[in-house]
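>>> Have a look at this fold, sequence not included:
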C-alpha cells in the first residue's frame, strides 16, 4: 500500500515537466485545503504538519482572513507606494503596536525583509554610529537560513544554498550559533548589527542555550550594535508567544517578519523598529512596487488582530506541550532527539533506521505531511488551529513509521 501511494502520479510528472528543479517536493498534488487538512487530486486527505514553513499559522483558508481578502478584492488591490491607500495606516499602526516599535516598513517576502534589515543596519551604522564609509560589518551565525538572494547566500554555511553563486557580498562575519564568546570576539567598532534567528528553523529547529539571547542583547547594547531578530519563521505565535525572543525576555532593535503575516493568502513581510533606526531611510532609498499594497495590508491587518487577542499564542503553548510530550515518548524508539518550542519541533531520526526523506514519504502514505532537512532530521510545524486529537494522530502515525 505504501509503495502504491509513493508512485509518482501523472500530475506530479506534469508539474515538473516545465519547471526548474529548485525544489524536491513530496509526490503529492494538492487541490484544496481547509484548516489543518489538505486534499490531493485523487481525493486523499492529509494532515498538514508543515503549514508552509509557518506561512499557514492560522491554517488553510481561515474564514476571517479569506473574508478580508474577498472584501478587498472587490475594492482595490494595488496602488504602488506613489500614493496612499486606505488600508495602509491601520496595518502599519497595528503591527507597530504588536511589536512595541515606532515604525513599520512593509515588503513582500521574507528575503526582502532580511535585505531591508541589512540595508537599514548599514545606513544606521554610517549615519548614526559613525562607521567609516564602506567599513560596516554584520555578524551572523553558522547554520543560518535567512533566504536565498545573492547577498544572503553570501553568509550562508549551507553548501547547497551557497555553492556556485559567487562572487559573494562582503561585510559579514560568521560565528557558531549559541556561542556568546565567539560573538563577542567578532564584534568590533565597525559592527553595525548582529543578525540571528532566535530559533534556527532550516537547521532543524535548533534552540540556543539558555541565556544566549539575553547575552546577545547585553552585548549589542554595550557595543552600540543593532540586534536584528529574524522572526520570519519563529514569530507570530509559532513558539507559544508572539515572538520567540519574548520567551527569553529579550526585545531586539529590529524585527524581521514574514510568512504568517500574509495569513497564507498573500506574501507579506515587514521590518519593525523604532524611529531612530528605521528613520534613517529617506524617499527613494528603498522600496517595492507591491510592498504594502492594499490587498496585502487588508489581510495582514486581520492577522495582527487575530494575534492581538493572544488566543493563538496560548493555543501554540498548550498544544505544543502535548506535541513535545508525545514526541519525547518516541526517543529511543527511532528518534534520537527532539527540539523546539510551541508547535514547532525538529526530530532527529536514527540514521541507521531511515533518512528524513524516507520518513516523510512514509508519513505521507499515512496521511501526514512533514518536511525533511539535513539528512535524518524532519520538521513539524502544524497550523495553530490543529486540535489535540489531530496532534495525537500525527504522533501515532510517526510512531508507526518508526516501528516499520
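Now that the structure is in, tell me what you want to look at. Note that this is a predicted model, so its numbers are computed, not measured.
>>> From now on I want contacts and neighbour counts done on CA atoms only, so please keep to that.
Fine.
>>> Which residues are in contact with residue 271?
104-107, 113, 116-117, 254-257 (C-alpha atoms under 8 Å, 6 or more residues apart in numbering).
>>> can you pick the most crowded of these?
residue 257 (30 neighbours; other C-alpha atoms under 10 Å).
>>> any idea how far the residue nearest to that residue when sequence neighbours are not counted lies from residue 62?
For residue 257, ignoring the flanking residues on the chain, the nearest one in space by C-alpha to C-alpha, 6 or more residues apart in numbering is residue 232 at 4.4 Å. Residue 232 sits at a distance of 20 Å from residue 62 (criterion: C-alpha to C-alpha, to the nearest Å).
>>> At the geometric centre of this structure, which residue do we find?
residue 233 (1.7 Å; C-alpha atoms, centre = their mean).
>>> Turn the contacts of residue 271 into a markdown table, columns for distance to residue 176 and secondary structure.
Output for the contacts of residue 271, formatted as a markdown table (distance: C-alpha to C-alpha, whole Å; DSSP: H, G, I helix; E, B strand; the rest coil):
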| residue | distance to residue 176 | secondary structure |
| --- | --- | --- |
| 104 | 30 | strand |
| 105 | 30 | strand |
| 106 | 31 | strand |
| 107 | 29 | strand |
| 113 | 23 | helix |
| 116 | 24 | helix |
| 117 | 21 | helix |
| 254 | 21 | strand |
| 255 | 21 | strand |
| 256 | 21 | strand |
| 257 | 23 | strand |
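>>> which two in the residues you listed are spaced the farthest apart?
With distances taken as C-alpha to C-alpha, the most widely separated pair in the contacts of residue 271 is 107 and 254, at 14.6 Å.
>>> Comparison target below:
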C-alpha cells in the first residue's frame, strides 16, 4: 500500500480552513478534492481516486458528464432563475418527461431530497383531510425503523436514529414506526386516521438494507385495501441506481406518491421532485406550497438532460450488470471479516464483523489504495459508484477492497 495518510501529518490548509470557519457537522475523510471526470477524482496533490460513492447517488452519471455540462452551460447563458412567479420554456418539458418515465400523473419540483419528502408529507396529510375525511389535526403516517429521509426537524422527528434526534425536539406528532420489511406489522399500524405509508424500497443510510422479496408488493396491496397512500422515497435508489429506473420496478409496484432527487441534478446542482397521482397532487392550490428555486429553468434543463442520458446510455441496465460483477467479486474474496455483501444494482453494502476494524478505518485504507467511499453505522462500507463505471474499474475496486482488508489486519 502506498501514499497512506498518517494521522501525524499536518492537515492540508483547505482542511484547516474548513475546521476554523465551518460547523463541525461532518467528519470527512482527510482528502482535498480538486477535480473530477467520469468515475475518477483527483486531490490537491494530483493523486487519482476511483469514486465508489458518487455523492450518495447524486453523481450517478459521473463527474462532468459532457451532455449535462453542455445543458448547464447553455441554459445558464440564457436564463437561470426566475422563481415560479412566471412560466419558463424549460419546466413543462422537464415535468412531462419525468412523469412519462415514472408513470406518475403530476410532478412538483423542489431542490433537495428533504424538501421533496416534506412536500410528500404535506400532500399526504391534506389528502387525508380533504379526501379520506380524517378529522382535523389527526392524520397519521406510518414509517419504517431505520428510515432516512433528510434532516429537517419534521423528518428527524420520525427517525429511529437517536443522534439525528438528540437536542432537536420537540418534534411534530403523527408518525407511527414499524420494522422495515415486516408487512404484517405495517398493516397492524394502519388505523382510521392513517393517511399514508412512507417507505424507502431499499434503506440506504441504514446500511443498504434490502427488504424480503414481495414486501413492496404486499405494502401496495395493504395500502390499496386499507385506503391509504403508498409513498415511496426513491431519492437515493431511483433513476437507474438499482438496475431499474426505479427500485419499485423490481416488484412491479406503482406508488401513489414518489420522491426523486440526487441523480436528478446530474451531479451538477440540487434538483428534486415529488410526483403523485392526480387526486393527490390536486390538494395543492396556489399559495399552499412553493419554492423560490424549485423548478428553475437551469434545474429543469439539467434534470431533463439527466433523464435523457439515463435512457440513451442504458444506465439502469448497465447498473444491473455492474452490480452483479461487483457483488460477485466481493463475495469471492471470502474474507472472514466480511459478514455479508448485500444490495441491488450499484447500491451495495459490505457488512463487517464487529470485532474487525471499523468501517471508517477500512474506508481510510481504501483511500490509500486509490478508492474513495464512506462508511455507515460503524460496520458497513457502502459502495455506490457512478453508473458509468466499467468492468475493469469494478475489478480495481474489488482488488483495492482486498488490499484494504489486509492492511486493516485481516
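Structure's in. What do you need? This is a predicted model, so every value here is computed, not measured.
>>> So after superposing, what's the score?
Structural agreement between the two chains, given as a TM-score (TM-score structural alignment, normalised by the length of the first structure), stands at 0.98; 404 aligned residues with a C-alpha RMSD of 1.1 Å.
>>> what's the neighbour count on the corresponding residue of the second structure for the residue nearest to residue 257 of the first structure?
Here residue 232 of the first structure is matched to residue 235 in the second structure, going by TM-score structural alignment. Using other C-alpha under 10 Å, residue 235 of the second structure is surrounded by 29 other residues.
>>> cool, residue 153 of the second structure as well?
Neighbours around residue 153 of the second structure, by other C-alpha under 10 Å: 16.
>>> Now do the contacts for whatever residue of the first structure lines up with it.
Aligning on TM-score structural alignment places residue 153 of the second structure opposite residue 150 in the first structure. Neighbouring residues of residue 150 of the first structure by C-alpha under 8 Å, 6+ apart: 165-166, 168-169.
>>> Now do the same for residue 405 of the second structure: its match in the first structure.
With TM-score structural alignment as the criterion, residue 405 of the second structure matches residue 402.
>>> Contact partners for that match?
Counting by C-alpha under 8 Å, 6+ apart, residue 402 of the first structure makes contact with 333-335, 353, 359.
>>> just to confirm, which helix or strand has it in it?
Element membership for residue 402 of the first structure (DSSP states H and E) is helix 388-403.
>>> Check the mean deviation of that helix from the second structure.
Comparison of helix 388-403 of the first structure with the second structure after fitting gives an average deviation of 0.6 Å (mean C-alpha distance after the TM-score superposition for the first structure).
>>> which part of the first structure lines up with the helix or strand residue 187 of the second structure falls within?
Secondary structure assigned from DSSP H and E places residue 187 of the second structure in helix 183-189. Under TM-score structural alignment, helix 183-189 of the second structure corresponds to residues 180-186 of the first structure.
>>> what does the matching stretch rub up against?
Stretch 180-186 of the first structure has contacts (C-alpha under 8 Å, 6+ apart) with 139, 173, 175-176, 212, 215-216, 219.
>>> switch the cut-off to 10 Å
Here stretch 180-186 of the first structure makes contact (C-alpha atoms under 10 Å, 6 or more residues apart in numbering) with 137-141, 173-177, 194, 209, 211-216, 219-220, 223.
>>> before we move on, back to that, among the contacts of residue 402 of the first structure, pick out the one closest to residue 160 of the first structure, please.
Nearest to residue 160 of the first structure among these, with distances taken as C-alpha to C-alpha, is residue 359, at 21.4 Å.
>>> count of residues packed around the closest one?
Residue 359 of the first structure has 22 neighbours, counted by other C-alpha under 10 Å.
>>> In the second structure, what residue corresponds to it?
Residue 359 of the first structure maps onto residue 362 in the second structure, by TM-score structural alignment.
>>> need the contact list for that match.
Contacts of residue 362 of the second structure (C-alpha under 10 Å, 6+ apart): 352, 356, 368, 373-375, 379-381, 401, 403-408.
>>> before we move on, what about residue 79 of the first structure?
Contacts of residue 79 of the first structure by C-alpha under 10 Å, 6+ apart are 85, 289-290, 292-294.
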